[in-house]
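> Okay, structure incoming, though there's no sequence with it:
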């Protein structure tokens, strides 16, 4: 079997103060990162954001920073690794995936992340307090009546008995009481917007317009659609799916299966964090999975990949 590489681009949750340190060791990646951060117009010194979890995990800061980290890391390794067979991104990571796939310039991916965060934050005007929760030990179908009772919706399907749901924080206490009674375990995530649920519907059309303004091109590498797990080859389909995923559930379990079905044998997560590579390896142990965050140097990443492609 020939070796086939997948690049994974993470969503929110893995941010940390040292999330740019590895990319900074590469001069080209560091210069690209500076350009990306300039486009992000954070309004607060980066070191202050990195030192403050409330800022680092705020939607407005998190989305462009995560995309900037992915793009800078990819810049550090892309000239010395085999061409990926496909790219997959989780939530905001799907925007970064189109940057990795050559459909967007790095600075444009960050600019789109800024627009996406702003539009999603704007949805808070109709529902000021929102929440995302991870539920395990319970299938979505079994949990659906409780979720409906509490005004929560499926946001991301990650496995047969694991998923993420979003809704109004006003009924979160009730959901925390009912889910354990149904046999599940609930964890509140450090995300204040109910991404990938109908709560975000007002952001869909404006974000599609933003994608059009940035002239998203056909990807040179197929990108998995989060909402369908299909391989996307055309810009028009990318615009439709990228905008819709703001308010529609992400089928991440299906995306992981699609990697296996496409013959992927090696997967590298760009970071920050290592959640996607761990999920993929747990579901498909035959795929060699690592995250850049697990290495001490960019050279170590390249050596690991070279070993699998020799």
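Done, it's in. Treat the numbers as computed from the prediction; the structure is a model and nothing was measured. Numbers count the residues shown, from 1 in each chain.
> can we go C-alpha only for contacts and neighbour counts from here?
Noted.
> which residues of the stretch 101-250 of the chain fall in helices?
106-122, 140-149, 172-181, 204-213, 235-244 (DSSP state H, counting those that start in this stretch).
> try this one next to it:
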């Protein structure tokens, strides 16, 4: 923004939704930082309640992943990342049989290096705790369209319920990106380390431009190429 570039809409993936909430001025910087810290503490506590795991499922459609998950009592599709890639959360002992079922269905399950079953019912206590944290904070309306992980649509009304629910609900990233493009977005700037989201967006729609902003050099390039477009 100091360089003259301001977004028309915003979204964040999982924890990134708090960053997006702050960017859109729904909360101030101090509140955003407080929410990030408390969210992490609550999710860590929930993760320690039961041994859980996550895996990225490749080569299967969303519906096929859901069908395989339905064969198990504690396996849930949680991150709808892009076509052919859905992450699941599960009880740790079910990871091996689930992976075998994915292989039998023609897909591939890659274990993720995390120690929690995020965005699933395993995070219910964290979602409840975060709802209480949010009640103690001043959360206003975003100054621009902000897309919800929980619904995939623009926030309407009080953001607090969806912010707490998203901790124990799937991230609808593919839906978010498609809705943003339908609303006119043709250029995406990913803020933060790496370019994972840029990669997902490119798999969702190859016609849009993506930029990953991690360094000062990235910032200078983006300001030069995007500003004024």
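Now that the structure is in, tell me what you want to look at. The structure presented is a predicted model; accordingly, all values stated were derived computationally and were not measured.
> After superposition, what is the TM-score?
The TM-score (TM-score structural alignment, normalised by the length of the second structure) is 0.91; 228 aligned residues with a Cα RMSD of 1.8 Å.
> Quickly compare the helices of the stretch 101-250 of the first structure and say which is most buried.
helix 106-122 (a mean of 23; mean count of other Cα atoms under 10 Å).
> counterpart of it in the second structure, which residues?
Across the second structure, the stretch matching helix 106-122 of the first structure (TM-score structural alignment) is residues 29-45.
> Quick check: the matching stretch compared with the first structure, mean distance?
Comparing stretch 29-45 of the second structure with its match in the first structure after superposition yields a mean distance of 1.4 Å (mean Cα distance after the TM-score superposition for the first structure).
> Centre of the chain to that stretch, how far?
16 Å (Cα atoms, centre = their mean, to the nearest Å).
> Now render the helices of the stretch 101-250 of the first structure as CSV, adding distance to residue 92 of the first structure.
Formatted as CSV, these follow (distance: least, Cα to Cα, whole Å):
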stretch, distance to residue 92 of the first structure
helix 106-122, 7
helix 140-149, 23
helix 172-181, 24
helix 204-213, 13
helix 235-244, 9
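> Of those, which is nearest residue 255 of the first structure?
Closest of these to residue 255 of the first structure is helix 235-244, at 13.8 Å (criterion: Cα to Cα).
> Now do the buried residues in the following helix or strand past the closest one.
Proceeding N to C from helix 235-244 of the first structure, the next assigned helix or strand is helix 252-261, under DSSP states H and E. The neighbour-count check on helix 252-261 of the first structure (16 or more other Cα atoms under 10 Å) flags 252, 253, 254, 255, 256, 258, 259, 260 as buried.
> Go ahead and confirm the last one touches residue 281.
What it means is residue 260 of the first structure. No: with contact defined as Cα atoms under 8 Å, residue 260 of the first structure does not reach residue 281; the gap is 10.4 Å.
> list residues touching both of these two?
Shared contacts of residue 260 of the first structure and residue 281 (Cα atoms under 8 Å, 6 or more residues apart in numbering): residue 287.
> for the helices of the stretch 101-250 of the first structure, which one sits closest to residue 83 of the first structure?
helix 106-122 (17.7 Å).
> and the closest one, what does it pack onto?
Applying 3 or more Cα pairs under 8 Å, 6 or more residues apart in numbering; DSSP states H and E, one finds that helix 106-122 of the first structure contacts helix 27-40, helix 59-77, helix 93-100, helix 204-213.
> Can you add distance to residue 303 of the first structure and give the ones you listed back as a markdown table?
As requested, those are exported to a markdown table (distance: least, Cα to Cα, whole Å):
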| stretch | distance to residue 303 of the first structure |
| --- | --- |
| helix 27-40 | 18 |
| helix 59-77 | 11 |
| helix 93-100 | 20 |
| helix 204-213 | 36 |
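> Name the stretch among those that sits most buried.
helix 93-100 (a mean of 29).
> How about residues contacting that helix?
Contacts of helix 93-100 of the first structure (Cα under 8 Å, 6+ apart): 8-11, 66-67, 70-71, 74, 87-89, 104-106, 109, 112-113, 219, 223, 225-226, 242.
> by how many degrees do it and helix 235-244 diverge?
Using axes from the mean of the first three to the mean of the last three Cα atoms, to 10 degrees, the interaxial angle of helix 93-100 of the first structure with respect to helix 235-244 works out to 150 degrees.
> that older thread, to residue 192 of the first structure, which of the helices of the stretch 101-250 of the first structure lies closest?
Of all the helices of the stretch 101-250 of the first structure, helix 106-122 comes closest under Cα to Cα, at 9.1 Å.
> That closest one vs helix 59-77, what angle?
Using the same axes, to 10 degrees: helix 106-122 of the first structure against helix 59-77 is 160 degrees.
> what's the angle between helix 106-122 of the first structure and helix 204-213?
Using the same axes, to 10 degrees: helix 106-122 of the first structure against helix 204-213 is 170 degrees.
> can you list contacts of helix 106-122 of the first structure?
32, 35-36, 39-40, 59-60, 63-65, 67-68, 71, 92, 95-96, 98-99, 193, 195, 200, 203, 206-207, 210-211, 214, 246.
> so which of the helices of the stretch 101-250 of the first structure comes closest to residue 267 of the first structure?
That would be helix 106-122 among the helices of the stretch 101-250 of the first structure, by Cα to Cα, at 21.2 Å.
> Just the angle for the closest one relative to helix 27-40, thanks.
Using the same axes, to 10 degrees: helix 106-122 of the first structure against helix 27-40 is 40 degrees.
> Thanks again, I'm all set now.
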